[in-house]
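# kindly return the folded structure for what I paste below:
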Amino acid sequence: MKLGISPNLQTGMFATFLKSKINCEIVFMPVSKLSEAVRNRELDLALIPPLDLHNGGDFCVSGNLGIVSDGAFSNNFLYFKPGEQTVPKITLKGDLSFHDITLLRIVFRELYGIDPETEQYEGDIGKVNNLLVAGDDNYLTGRFELGMNIVEEAVECLNFPLISYILVSSVEETLEAVHRKVRELNDSLYEFGSDYISTTGVSERTLEYLSENLHHLSFELNDEIIEALKSLISTPYYFNLTEDIPEFTLV
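Modelled structure (predicted):
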């Protein structure tokens, strides 16, 4: 069984603990390629950001397992140019997908009533005013303390827990097989999470911060989280960012 992830601290930890229970092969891919790989049956399972369901495809979504954070753990941080009064443009750096950009637009509409233009980072940091960085660079450099935490802001704006990643498959039976073997994953998270984080190369200060905030992270879903997931997936439609609300099969 192949599990696809875009590697970062959260997905790597989830995949490591899941592999210890179902002995799957972990495949690294850019986040924007994961949905297509599941559709084409190149992957049996994948952790994808939930708003990427808007990219199309007939997906089965686990109702038991995923990654939920209320803000302490985030993959995206925005660094503003000092003294900037307006934010007409944001430069994007790292492994981003439709989910990340859409969530950013929703946050800015809610907070500032604007829809900033976005552009890809091309390597010249001197030309960048406002930079959105995706991935572990935020934690490895320690800069996350200086940036706007997009997950935290989204939770405040939307008033429900944010599901960062959902576990999907093209085959319902695949998820059912996982559910039979994996009843709980949070036990591993809270028992071994600090040990895992210590292997990622973060500083002692960052390790202490993340370890103290492990309780803000969950690898299990419940009825409240499922309702929040449905609300999140419909949000781009109500902001006129998509033309419809994607359907999916909850397993």
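# contacts and neighbour counts: CA atoms only from here.
OK.
# skipping adjacent residues, who's closest to S194 in space?
Among residues not flanking S194 along the chain, S211 sits closest, at 5.3 Å (C-alpha to C-alpha, 6 or more residues apart in numbering).
# in terms of secondary structure, what does the one helix or strand the one you found maps to contact?
If you go by DSSP states H and E, S211 is part of helix 204-212. Where contact means 3 or more C-alpha pairs under 8 Å, 6 or more residues apart in numbering; DSSP states H and E, helix 204-212 is packed against helix 186-198.
# now do the helix it packs on against helix 204-212, angle only.
180 degrees (axes from the mean of the first three to the mean of the last three C-alpha atoms, to 10 degrees).
# so who does the residue nearest to S194 touch?
Taking C-alpha atoms under 8 Å, 6 or more residues apart in numbering as the criterion, S211 is in contact with 193-194, 197.
# quick one: D137 and L167, what's the gap?
As judged by C-alpha to C-alpha, to the nearest Å, D137 and L167 stand 24 Å apart.
# also Y238?
24 Å.
# need the contacts of S211 in a markdown table (columns: distance to C157).
Shown next, in a markdown table, are the contacts of S211 (distance: C-alpha to C-alpha, whole Å):
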| residue | distance to C157 |
| --- | --- |
| G193 | 28 |
| S194 | 29 |
| I197 | 29 |
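# restricted to buried residues, select the residues you listed in ChimeraX.
ChimeraX command restricting the contacts of S211 to the buried ones, with burial defined by 16 or more other C-alpha atoms under 10 Å:
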select :193,194,197
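# return the closest of the contacts of S211 with respect to E224.
E224 has its nearest neighbour among the contacts of S211 in G193, at 23.8 Å by C-alpha to C-alpha.
# isn't the closest one up against L214?
Yes. If you go by C-alpha atoms under 8 Å, G193 and L214 touch, sitting 7.3 Å apart.
# so where do the helices sit in the stretch 101-250 of the chain?
Here the stretch 101-250 of the chain has its helices, by DSSP state H, counting those that start in this stretch, at 137-141, 150-158, 172-181, 186-198, 204-212, 223-238.
# next, the structure of the following sequence, for comparison with the previous one:
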Amino acid sequence: MNIILPDNIFSRIISSCLSAEQLKQISFLPSSQITQSIINVDSSVGLIPVMDLLTHKDLFVSSKLGISFEGTLCNSYLYYQGEQRSVEKLTLYGDISSQEAVLSRILFKEMYGSDIQIEITTHLNKQESRNLLIAGDENFVKVRLSKGISFAESMIETFSFPFVNYVFASKEKEVLGNFIKEIKNIDSLVYNKVEKGNFDKKISQASEEYIKSNISSLVLKFDDQDVEGINQILRLPYFHGIVTDIVEIKYI
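Model (predicted):
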């Protein structure tokens, strides 16, 4: 089995709680590349952005485990420059995937009633003057998130359903089912790991403390509300005219 995860703080914590044998099977990729990888490689399971399911409807998806956020702690943060009511352009930076590209447009349409211009950048200036949405570790390296607004919290406040960021998926039902059984207790293992501290070397100590203090915002074991959150978030692009069909998910 191949286990493909996004290279961010949350999936690294998950990986650190897996067995020695599973660790040999793990590879980390940018979020935008994981779905194509599990399609190309047999016996693969990936932790993929929910919005990737818009264009990959044949994948099997776990209804039991993934990554969902309920509060200020999340993988993406908004950073505003100047007056928030007059945002016309948003720059995306970091580990950007379909999740940020699609949902940022929808969120700002709901918040401001107008279409904003989206651009992606690979470089930030020291004196940054753009409105930003940053995804991934860049938020945690220098505690940048202390000046940001949780994207998950903004989505929850606007649409009133859980913000599911990543789901475990595979093109092979049996492979996914077996993997989920193997990691069925991953949530308690992750929470215990975070509680002990010193769980990641790539982020600052202050960010570790922030994650530890807000770990209750991280949901790994899904309930019915989270599954409904997946369904609802995938309907948003249809209601906003981005896609022409409502996606039916193949849950296991």
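# returning to that earlier point: of Y238 and L167 of the first structure, which one has the most company?
Taking other C-alpha atoms under 10 Å, Y238 of the first structure and L167 do not tie; L167 has more neighbours (23 against 11).
# helix, strand, or coil at the closest residue to that one other than its chain neighbours?
Spatially, and ignoring its direct neighbours in sequence, L167 of the first structure is nearest to L47 (4.7 Å; C-alpha to C-alpha, 6+ apart). Here L47 of the first structure is recorded as strand under DSSP: H, G, I helix; E, B strand; the rest coil.
# next, work out how far apart the residue nearest to S194 of the first structure and D100 of the first structure are.
Applying C-alpha to C-alpha to S211 of the first structure and D100 of the first structure gives a distance of 25 Å.
# quick one: contacts for the residue nearest the centre of the second structure?
Among the residues of the second structure, the one closest to the centroid is N165, at 3.3 Å (C-alpha atoms, centre = their mean). Contact analysis of N165 of the second structure by C-alpha under 8 Å, 6+ apart lists 49-50, 66-69, 99.
# what subset of the residues you listed is buried?
Judged by 16+ other C-alpha under 10 Å, buried ones among those: 49-50, 66-69, 99.
# need the max-distance pair from these.
G66 and Q99, at 14.4 Å, using C-alpha to C-alpha across these.
# out of the helices of the stretch 101-250 of the first structure, deepest packed?
Greatest average neighbour count among these goes to helix 150-158 (a mean of 19), per mean count of other C-alpha atoms under 10 Å.
# give me the mean deviation of it from the second structure.
Mean deviation of helix 150-158 of the first structure relative to the second structure after superposition (mean C-alpha distance after the TM-score superposition for the first structure): 0.8 Å.
# what does that helix contact?
69-78, 103-104, 106-107, 110-111, 161-162.
# and stretch 113-121 of the second structure, by the same measure?
87-93, 101, 105, 108-109.
# rebuild those as JSON lines, extending it with distance to I156 of the second structure and neighbour count.
Output for these, formatted as JSON lines (distance: C-alpha to C-alpha, whole Å; neighbours: other C-alpha atoms under 10 Å):
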{"residue": "V87", "distance to I156 of the second structure": "20", "neighbour count": "19"}
{"residue": "E88", "distance to I156 of the second structure": "22", "neighbour count": "14"}
{"residue": "K89", "distance to I156 of the second structure": "22", "neighbour count": "15"}
{"residue": "L90", "distance to I156 of the second structure": "20", "neighbour count": "21"}
{"residue": "T91", "distance to I156 of the second structure": "21", "neighbour count": "19"}
{"residue": "L92", "distance to I156 of the second structure": "20", "neighbour count": "23"}
{"residue": "Y93", "distance to I156 of the second structure": "22", "neighbour count": "20"}
{"residue": "A101", "distance to I156 of the second structure": "17", "neighbour count": "17"}
{"residue": "R105", "distance to I156 of the second structure": "15", "neighbour count": "19"}
{"residue": "F108", "distance to I156 of the second structure": "13", "neighbour count": "20"}
{"residue": "K109", "distance to I156 of the second structure": "15", "neighbour count": "14"}
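# among the residues you listed, name the ones in strands.
Under the assignment DSSP state E, these contribute 89-93 to strands.
# of the residues you listed, just say which sits nearest to P6 of the second structure.
When those are compared for distance to P6 of the second structure (C-alpha to C-alpha), Y93 wins out at 15.4 Å.
# surely the closest one and N131 touch.
No. Applying C-alpha under 8 Å, one finds Y93 of the second structure not in contact with N131, separated by 10.6 Å.
# among the buried ones among the contacts of N165 of the second structure, which are in strands?
Mapping those onto strands (DSSP E) picks out 49, 66-69.
# and these as CSV, adding distance to T55 of the second structure?
Below are these laid out as CSV (distance: C-alpha to C-alpha, whole Å):
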residue, distance to T55 of the second structure
P49, 12
G66, 19
I67, 20
S68, 21
F69, 23
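# next, count neighbours for L250 of the first structure.
14.
# ditto for V38 of the first structure
Neighbour count for V38 of the first structure, taken as other C-alpha under 10 Å: 23.
# again, but for the one 3 residues further on
The number of residues packed around R41 of the first structure, counting by other C-alpha under 10 Å, is 14.
# repeat for the one 3 residues further on
Here the count is done by other C-alpha under 10 Å, and D44 of the first structure has 21 residues near it.
# can you pull the contacts of the equivalent of it over in the second structure?
Alignment note: D44 of the first structure maps to S44 in the second structure; criterion TM-score structural alignment. Counting by C-alpha under 8 Å, 6+ apart, S44 of the second structure makes contact with 1-4, 38, 170-172, 175.
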